[in-house]
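K.L.:
Build me a structure from this.
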Amino acid sequence: MTDQTDLPRGEARHHGQTTSEVVVDLHEYKKSKNPPPVTFHRRELDLILRLYGRMVGEGEWRDYAIDHLKDRAVFSVFKRSGEAPLYRIEKNPKLAAKQGAYSVLNAHGTILKRGQELAQVLKVFDKVLKLVEI
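P.N.:
This next block holds a predicted model:
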């Protein structure tokens, strides 16, 4: 406990220092006009990076980029780092109740698969073995 009085919201408190600290109400921050960007959670990144590691091992992918935008999170994969992405794995929470928050798009922007669960959407990259008769 301190012997200092409570300050009104947003008022700075100075203790003889040249820098000032601003007290921010977390409830107001969450309602602010600048919400935090959409991000991938740890389990989502784990699924995506497992797939990425497998595809790198097969020699199909070489580089990736992660973008956290205000409306969606995007994991882009590249064959070569200087080119356009081969695929984009997107998380768009606004579509969660409709078509599903997760989608995989190709280089042309065509949606290859969309759904509610990331693991199901990533199955678009699974290769089906075919029986070949000799």
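K.L.:
going forward, measure contacts and count neighbours with C-alpha atoms only.
P.N.:
OK.
K.L.:
who are the neighbours in contact with the residue nearest to residue 85 when sequence neighbours are not counted?
P.N.:
Nearest-residue entry for residue 85: residue 78, 4.7 Å, with adjacent residues in sequence omitted and distances by C-alpha to C-alpha, 6 or more residues apart in numbering. Listed by C-alpha atoms under 8 Å, 6 or more residues apart in numbering, the contact set of residue 78 reads 61, 62, 63, 64, 84, 85, 86, 87.
K.L.:
Quick check on the residues you listed: which are buried?
P.N.:
61, 62, 64, 85, 86, 87 (16 or more other C-alpha atoms under 10 Å).
K.L.:
TSV for these, including secondary structure and distance to residue 49?
P.N.:
Listed next are the buried ones among the contacts of residue 78 as TSV, based on DSSP: H, G, I helix; E, B strand; the rest coil; distance: C-alpha to C-alpha, whole Å:
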residue	secondary structure	distance to residue 49
61	coil	12
62	coil	12
64	strand	10
85	coil	16
86	coil	16
87	strand	14
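K.L.:
this one as well, want them side by side:
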Amino acid sequence: MNQNTPISLIPFKPPEQVAFHRKELAIILSLYGRMVAAGEWRDYGISMLRDVAVFSIFRRAAEQPIYRIEKRPTLSVKQQQYAVIGMDGRILKRGADLKQVLRVLEKKLIRAIE
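P.N.:
Below you'll find the model as predicted:
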């Protein structure tokens, strides 16, 4: 580094909240729409907090969520940033690719036809 190299005096500031990007929401809402059409899901909620973004899925609006899709960028290196969590708090699937993680919920759409 020579004397003419500028030095940044502004400290790094982490984002104030984590959010789903447009492409991520398109993937989630595509699955959500198919599940609503199948009569499985009825409502959703989105929370954007400092360290996590959560897409909560409800069977009825007055209940607790049956599934939560979480995005935690701080876990992107160690444990992967996306997770699907069940009503009881168990992690059903975790991964770096949102489409792969959501496949655990798509299995609910496959039914035997009699």
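K.L.:
Need the TM-score from the superposition.
P.N.:
After superposition, the two chains reach a TM-score (TM-score structural alignment, normalised by the length of the second structure) of 0.83; 105 aligned residues with a C-alpha RMSD of 2.2 Å.
K.L.:
now for the residue nearest to residue 85 of the first structure: what does it line up with in the second structure?
P.N.:
When the second structure is aligned by TM-score structural alignment, residue 78 of the first structure is paired with residue 58.
K.L.:
before we move on, what about residue 52 of the first structure?
P.N.:
So residue 52 of the first structure corresponds to residue 32, using TM-score structural alignment.
K.L.:
dump the residue contacts of the residue nearest to that match when sequence neighbours are not counted.
P.N.:
In space, and not counting its chain neighbours, residue 32 of the second structure is closest to residue 41: 7.5 Å by C-alpha to C-alpha, 6+ apart. The contact partners of residue 41 of the second structure, by C-alpha under 8 Å, 6+ apart, come to 32, 35, 57, 58, 59, 60.
K.L.:
For residue 78 of the second structure, pull up the helix or strand it's in.
P.N.:
Under DSSP states H and E, no helix or strand contains residue 78 of the second structure.
K.L.:
tally of neighbours for it?
P.N.:
7 (other C-alpha atoms under 10 Å).
K.L.:
Could you find the counterpart of it in the first structure?
P.N.:
Residue 78 of the second structure maps onto residue 98 in the first structure, by TM-score structural alignment.
K.L.:
Which parts of the first structure are helices?
P.N.:
26-30, 42-57, 118-121 (DSSP state H).
K.L.:
Pull up the aligned stretch in the second structure for the shortest one.
P.N.:
Applying TM-score structural alignment, one finds that helix 118-121 of the first structure aligns to the residue range 98-101 of the second structure.
K.L.:
Mean deviation, the matching stretch versus the first structure?
P.N.:
Stretch 98-101 of the second structure: mean distance to aligned residues in the first structure after superposition is 0.4 Å, counting by mean C-alpha distance after the TM-score superposition for the first structure.
K.L.:
Name the residues that touch that stretch?
P.N.:
Under C-alpha under 8 Å, 6+ apart, the answer for stretch 98-101 of the second structure is 24, 27, 82, 83, 84, 93, 94, 95.
K.L.:
before we move on, the earlier item: between the buried ones among the contacts of residue 78 of the first structure, which is closest to residue 13 of the first structure?
P.N.:
Closest to residue 13 of the first structure out of these is residue 64 (44.1 Å), distances taken as C-alpha to C-alpha.
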